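1. turn this into a structure:
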Amino acid sequence: MRLLLTGLNGTLAPRVAEAATAAGWTVRSWDRRAVPPEDPAVVQAWLRAERPDAIAHLATGDEAWAGLLAHHAAAAGLPLVFTSTAMVFDAEPDGPHRPGDVRTARDDYGRRKIRCEDAVLAAHPQASVLRIGWQIDPERSGNNMLMQLDDWQARDGEVAASTAWRPACSFMTDTAAAIVGLLARPSPGVVHLDSNAAEGHTFAAVVHALRRRFDRRHWRVREHVGYVHDQRLIDGLAVPPLSARLPL
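-> This next block holds a predicted model:
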């Protein structure tokens, strides 16, 4: 079984590739230099030649690319997982957020993800649009909570952690396993994935737990209430809770 996986130069996709390979998939990556997403004719010809059995679209891109992949997957009867984000929801109105809630993003990133969600489901109603939160991993660079906190400490001399924010977040290995599971057992429509959904730990509690778990004794954690949001993504997939990975 051949899995087309976009985003392998990013943060989460390499973990998905590991999980997919372990599950028996042959993973094929997308080289944007050889196959520019902006050229539909080249994309369609390449997809026909590759003949994937499933597609997982994790790369950063616009709604045209997402829609093109969804259209191909629908025409070929393939499962498709597109990763979206908790950022489609603003803090007002507050969460926790359900799959059918009105998307209220005000920033460019969240709004772009909304457009991508719509493009995917318009072209392929049986696709899975998987909303995820901030990802955690001890090694991966990029948009990884642990590495971002390291950067905050280096940049600001402290890690500012709100006690009034309940973030959507999960360990990358759990998210990767869930994506591979969705490819094998598709769940059409919007799907939520959040290891903090049931327990509802605050960001400050998560930061302190990461500090202990990964020996970040040099972090100077400053608690505050400057950001208020219950960002949790509820009514979603069953995944290990944060407490299974962290000493919370």
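
2. from now on I want contacts and neighbour counts done on CA atoms only, so please keep to that.
-> OK.

3. what's the single longest helix in this structure?
-> helix 108-123 (DSSP state H).

4. could you give the separation of that helix from the chain centroid?
-> In terms of CA atoms, centre = their mean, to the nearest Å, the centre of helix 108-123 is set 14 Å apart from its chain centre.

5. another one to check against the first:
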Amino acid sequence: MTPTVLITGAGGQLGRELQLLAPEDLRVVSLDRAALDITEPQDLRQVLGELRPDWVLNAAAYTAVDRAEGEEALALRINAEGAGHLAAACASTGTGLVHVSTDFVFDGESGHPYAPDAAPAPLGAYGRSKLEGERAVLAAHPRALIVRTGWVYSRFGGNFVKTMLRLMAERDSLAVVCDQIGTPTWARSLAQALWAAVDRPLLQGIYHWSDAGVCSWYDFAVAIAEEGLAAGLLARSPEVRPIPGSEYPTPARRPACSVLDKQQSWRDLAIAPVHWRVQLRAMLQDLKEHGDG
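-> Next up is the predicted model:
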């Protein structure tokens, strides 16, 4: 019998990439929020009872980092309570669960990449809601797999890369924060890792995934300008100026350095690391060829 995989949050950038990479030997059911709201336990029980999926890949999340400061209750409802309801429904049907979390569960004060067992200390509402979601998932479904990631972008949806391309087409210069460090992650790379996890049902607990290398938002923006120009997505390369985060205040505090340690993931998922700039180049070519729809 063909295994069934349910993708929740299928309308987002990760959900769309998961669908593009879906293995042909699986039955994949993709539901966006309109079709399945993970904050509704009764709906979850009904859908899982009807589909009886072997796996759920949970890409449903509240991801508006700054807005979460004023909407923490909503962020908690989706990222914590909803994730817990989904985990409980999966546990009741014997369904494997892969849940996506974030590097924002850390405060960024470490001087080295965060291992999966590093102590979390979120700085803002978004990070708190995702950390509570991790705890709710593992409490309801101890064999679940949680994959933390960060700085995700894709040709789909709204993200830093597409915002930069728009601003660079409109302006002669722009300023970008240079003292916040992390690793950009193409959503397709993350999707590849999640599908690899489905092939390894014994994996459980917390793993980290992003592309290889590190950079600041400024470095990332400079790369977007250079690669966007080379790909023909920009007619000219604007000036990109580095500024400290103190000159660009936002409602939510960001970790100063949220680089994740992915060694265990690269080994256990048997996926060779690819540098973020190589992945950025591939995503921009994908955007050029297919647009953002």
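
6. picking up where we left off before, please identify the buried residues of the longest helix of the first structure?
-> 110-121, 123 (16 or more other CA atoms under 10 Å).

7. next, count neighbours for residue 51 of the second structure.
-> For residue 51 of the second structure, the number of neighbouring residues by other CA atoms under 10 Å comes to 12.

8. circling back to that earlier point, which secondary structure elements does the longest helix of the first structure sit against?
-> Secondary-structure packing of helix 108-123 of the first structure (3 or more CA pairs under 8 Å, 6 or more residues apart in numbering; DSSP states H and E): helix 63-76, strand 80-85, strand 128-132.

9. now do the same for residue 230 of the first structure: its match in the second structure.
-> By TM-score structural alignment, residue 230 of the first structure lines up with residue 257 in the second structure.

10. contacting residues around its match?
-> By CA atoms under 8 Å, 6 or more residues apart in numbering, residue 257 of the second structure lies in contact with 107-111, 180-182.

11. then residue 133 of the second structure?
-> Taking CA under 8 Å, 6+ apart, we find residue 133 of the second structure in contact with 76, 79-84.

12. which residue sits closest to it, ignoring its sequence neighbours?
-> With CA to CA, 6 or more residues apart in numbering as the criterion, residue 133 of the second structure has its nearest non-adjacent residue at 3.6 Å, and that residue is residue 80.

13. tell me, the longest helix of the first structure lands on which residues of the second structure?
-> So helix 108-123 of the first structure sits over residues 125-140 in the second structure, by TM-score structural alignment.

14. could you export the helices and strands packed on helix 108-123 of the first structure as JSON lines, including mean neighbour count and distance to residue 36 of the first structure?
-> Converted to JSON lines, these look like this (neighbours: other CA atoms under 10 Å; distance: least, CA to CA, whole Å):
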{"stretch": "helix 63-76", "mean neighbour count": "20", "distance to residue 36 of the first structure": "10"}
{"stretch": "strand 80-85", "mean neighbour count": "25", "distance to residue 36 of the first structure": "19"}
{"stretch": "strand 128-132", "mean neighbour count": "25", "distance to residue 36 of the first structure": "23"}
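
15. switch those over to a markdown table; also include distance to residue 204 of the first structure.
-> As requested, those are exported to a markdown table (distance: least, CA to CA, whole Å):
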| stretch | distance to residue 204 of the first structure |
| --- | --- |
| helix 63-76 | 34 |
| strand 80-85 | 21 |
| strand 128-132 | 20 |
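
16. ok so, going back, state the distance from the residue nearest to residue 133 of the second structure to residue 200 of the second structure.
-> 25 Å (CA to CA, to the nearest Å).

17. cool, residue 138 of the second structure as well?
-> 18 Å.

18. need the residue closest to the centroid of the first structure.
-> residue 132 (4.2 Å; CA atoms, centre = their mean).

19. residue contacts, that residue?
-> Residue 132 of the first structure makes contact with 83-86, 168-170, 192-194, 233, according to CA under 8 Å, 6+ apart.

20. out of these, which is nearest to residue 34 of the first structure?
-> residue 83 (23.1 Å; CA to CA).

21. that closest one matches what in the second structure?
-> Match for residue 83 of the first structure (TM-score structural alignment): residue 100.

22. quick check: chain neighbours aside, which residue is closest to its match?
-> Nearest non-adjacent residue to residue 100 of the second structure, counting by CA to CA, 6+ apart: residue 147, 4.9 Å away.

23. mind checking how far the aligned residue in the second structure for residue 194 of the first structure is from residue 23 of the second structure?
-> Per TM-score structural alignment, the equivalent position to residue 194 of the first structure in the second structure is residue 210. For residue 210 of the second structure, the distance to residue 23 of the second structure equals 21 Å [CA to CA].
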